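A.B. asks: Structural data only, the sequence is not supplied:
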């Protein structure tokens, strides 16, 4: 048992990753408080499912548009310096949001504008953060464990953050959540400053930035495992992830609760995602993760379909747990396989397409879900989006033999699979 626990946390033996884990863990609690508080603030001010979708769209469409350029640019930069700047900018955004909300002058237009500003920061933060992992982890064989532990941290915060947000909203309002979030960024900036990172040569290239973007796109498009995994992840992001946008509607209209009901639903999803991340941390190899991607997408789809039909709060909490589990398994397993397959000189550019699949498909899905919920209701919308996720998993299962054949030589070269005689 002790050996199993050590294996599950082996990436924490690296000092830089331990600092990142602690600092980012504190910051992410604030981030999840802000996510829940923003949704509740929009719903309280407007009562509109459509505007919930628009706010989600505004926060994620900017990184969708900028992600390929951002990925190419990040490869030319010092990743740690970049992350310090993006985290500081995110803190300023949270403090402005807190000031406007606590002074009771916030409007929906300011929420939309500040969400778009956060999206701009995320466009550079996401590829920078994910491609920074390789600098914190000295042994590449531990990279998958670091990604799994990062997912555990994200979902631990996702479990704690909404619960704290529900209490904070009840005591001082949404502005208190935004203020705590702004303060929490100090922890991650401090952790980055304390790291001792070996200098790496950045890509000082004379190539045109757009030529680098095209080269990255051609690589992703031409390599079937990356293309197929990213396509399924885009479908799951487009149709599956926007259920979070509609949870305030379920909390208010379906279950006739308030911010506490929303907090429980969000926390249940976070608990499922946390269990998912922990299960991935105990894995000893990336071999077999393509099957995990397929099964997790199906789990998410079925859970959402049943959630749309459910009118029992306890059953809905259970289904939210399964939805969170499937969502996190899909995202983390996809990320791990992609980072294992991609060469270092294309890492940030390929990760930018992974982030694009999330930040791009999710906002369009949020807008679509909000508009559809306005017409047919939140429950019917969730049933439809869950069906798309399930069908996507069936399509992926048909592609698995082909992508397995393409991945096998890479895994054999890395020593993950025995070489054929």
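C.D. replies: Arrived safely, thanks for sending. Fair warning: this is a prediction, and the values are worked out from it, not measured in the lab.
A.B. asks: C-alpha from now on. contacts and neighbour counts both.
C.D. replies: OK.
A.B. asks: contacting residues for the spatially closest residue to residue 310 that is not a sequence neighbour?
C.D. replies: Distance criterion CA to CA, 6 or more residues apart in numbering; nearest residue to residue 310, sequence neighbours excluded, is residue 316 at 6.2 Å. Going by CA atoms under 8 Å, 6 or more residues apart in numbering, residue 316 touches 265, 307, 310.
A.B. asks: Just the ones in strands from these, please.
C.D. replies: Using DSSP state E, no member of those sits in strands.
A.B. asks: who wins for neighbours among the residues you listed?
C.D. replies: Per-residue neighbour counts (other CA atoms under 10 Å) across those peak at residue 265, which has 27 neighbours.
A.B. asks: so which helix or strand takes in the residue nearest to that one when sequence neighbours are not counted?
C.D. replies: Nearest residue to residue 265 in three dimensions, chain neighbours excluded: residue 317, at 5.8 Å (CA to CA, 6+ apart). Residue 317 is part of helix 313-341, with elements assigned from DSSP states H and E.
A.B. asks: Got another one to weigh against that:
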């Protein structure tokens, strides 16, 4: 195999534009999420309300996922993403209005809270389209032989936005308040829309345009369950994310346990993304396709350990470091998973496979938030986080024992085949 070029994907102009779009969009999205988390918990002082935010997003995201994948495979990807961003801007503007005294000054707290939940619900509907569309668009911008490198930079950009968005959101709450923080988010979403227009429209590679919906959905699901590498990666990550949902309870830890205020909340929220970002920069130079299965198991095991340490800590900087290392292990997991999906998925099925992935992994973030909220409500935040980390460790051990083929998964041969094909 030829020597790895760590900047291969960055030599493609449209991929750089795509990364800029994703950075601005994720920055705004992640900033919005923690601003709303902070606002909702400030209103209710109930950890269950944080779980309800996750539930309001997962219901539409999960139920619409397969249908969204079918639509993505049938439509042109650039324009579909532009439509999603335009709709997302309406959500951001709505949240901005819901925190404006001139608009909701006479509204009851319950009405405002339910209105926020409604917009989060609409956001979950949109999210079912975002993932498959972005996943499919990347594959139309870069050649197959550099998918792993593109996955590294794509994930790194996502994580960098995840670092700066929450951190800036936490500080902006203290500096300018929730209302004007949401105004900034609305502007960022509009900016990402106009940057996206610099990417050309892409061809539709699906040979079955107009295929019946049920048949299309069945084909996508069957492909995932027959492809053991994809199924194993999705399942493992789903359970880890489901039970490792400490992030959802960060407002509780920041306000009631560590007592560090909105600025400390921003630091805690950004710490995992900092770790993940640094890890993924390293993977651009040191490919992790060899022994990918074993590395994925090790990474998620390390993630579970970090979550347990965070749950038990009552010292701010110990908590920050635990979250930082959880991000490092999660970064390895993310790159491996994205590489498996890109390499093993045919072009005409990317939307549907990505939708199944969002049902497994993406939706489990919100379901994990709900699970954490419920557990914290009845047993306390510390118990909820430690329980989640412990379940993650048990999942990794069980997967390693019952699936020796997954432990031996190696992507080197697949990459060599793509290099020869290109």
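C.D. replies: That came in fine, so what should we check first? Since we're looking at a predicted model, the values are computed, not measured.
A.B. asks: List the TM-score for the superposed pair.
C.D. replies: Between these two chains, after superposing, the TM-score reads 0.92 (TM-score structural alignment, normalised by the length of structure 1); 412 aligned residues with a CA RMSD of 2.3 Å.
A.B. asks: Which residue, neighbours along the chain excluded, lies closest to the residue mapped onto residue 160 of structure 2 from structure 1?
C.D. replies: When structure 1 is aligned by TM-score structural alignment, the residue opposite residue 160 of structure 2 is residue 156. Once flanking residues are discounted, residue 156 of structure 1 sits nearest to residue 274: 5.8 Å by CA to CA, 6+ apart.
A.B. asks: Regarding that neighbour, what is its secondary structure?
C.D. replies: In three-state terms, and counting by DSSP: H, G, I helix; E, B strand; the rest coil, residue 274 of structure 1 is helix.
A.B. asks: Spell out which residues sit in contact with it, please.
C.D. replies: Contacts for residue 274 of structure 1 (CA under 8 Å, 6+ apart) come out as 151, 152, 153, 154, 155, 156, 159, 325.
A.B. asks: Alignment lookup: the residue nearest to residue 265 of structure 1 to structure 2.
C.D. replies: Match for residue 317 of structure 1 (TM-score structural alignment): residue 320.
A.B. asks: what's the answer for residue 8 of structure 1, then?
C.D. replies: Aligned by TM-score structural alignment, residue 8 of structure 1 pairs with residue 6 of structure 2.
A.B. asks: For the residue nearest the centre of structure 2, list the residues it contacts.
C.D. replies: Per CA atoms, centre = their mean, the C-alpha nearest to the average position across structure 2 is that of residue 362, at 6.1 Å. The neighbours of residue 362 of structure 2, taking CA under 8 Å, 6+ apart as the test, are residue 238.
A.B. asks: which residue lines up with residue 46 of structure 2 in structure 1?
C.D. replies: Using TM-score structural alignment, residue 46 of structure 2 pairs with residue 48 in structure 1.
A.B. asks: give me the number of residues near that match?
C.D. replies: When neighbours are defined as other CA under 10 Å, residue 48 of structure 1 has 18 of them.
A.B. asks: ok so, going back, mind listing which of the contacts of residue 274 of structure 1 are in helices?
C.D. replies: Using DSSP state H, the subset of the contacts of residue 274 of structure 1 located in helices is 151, 152, 153, 154, 155, 156, 159, 325.
A.B. asks: nearest residue to the fifth one other than its sequence neighbours?
C.D. replies: What that stands for is residue 155 of structure 1. Counting by CA to CA, 6+ apart, the residue nearest residue 155 of structure 1 is residue 274, at 4.7 Å.
A.B. asks: still on that earlier bit, what's the matching residue for the residue nearest to the centre of structure 2 over in structure 1?
C.D. replies: Counting by TM-score structural alignment, which is the criterion used here, residue 362 of structure 2 corresponds to residue 359 in structure 1.
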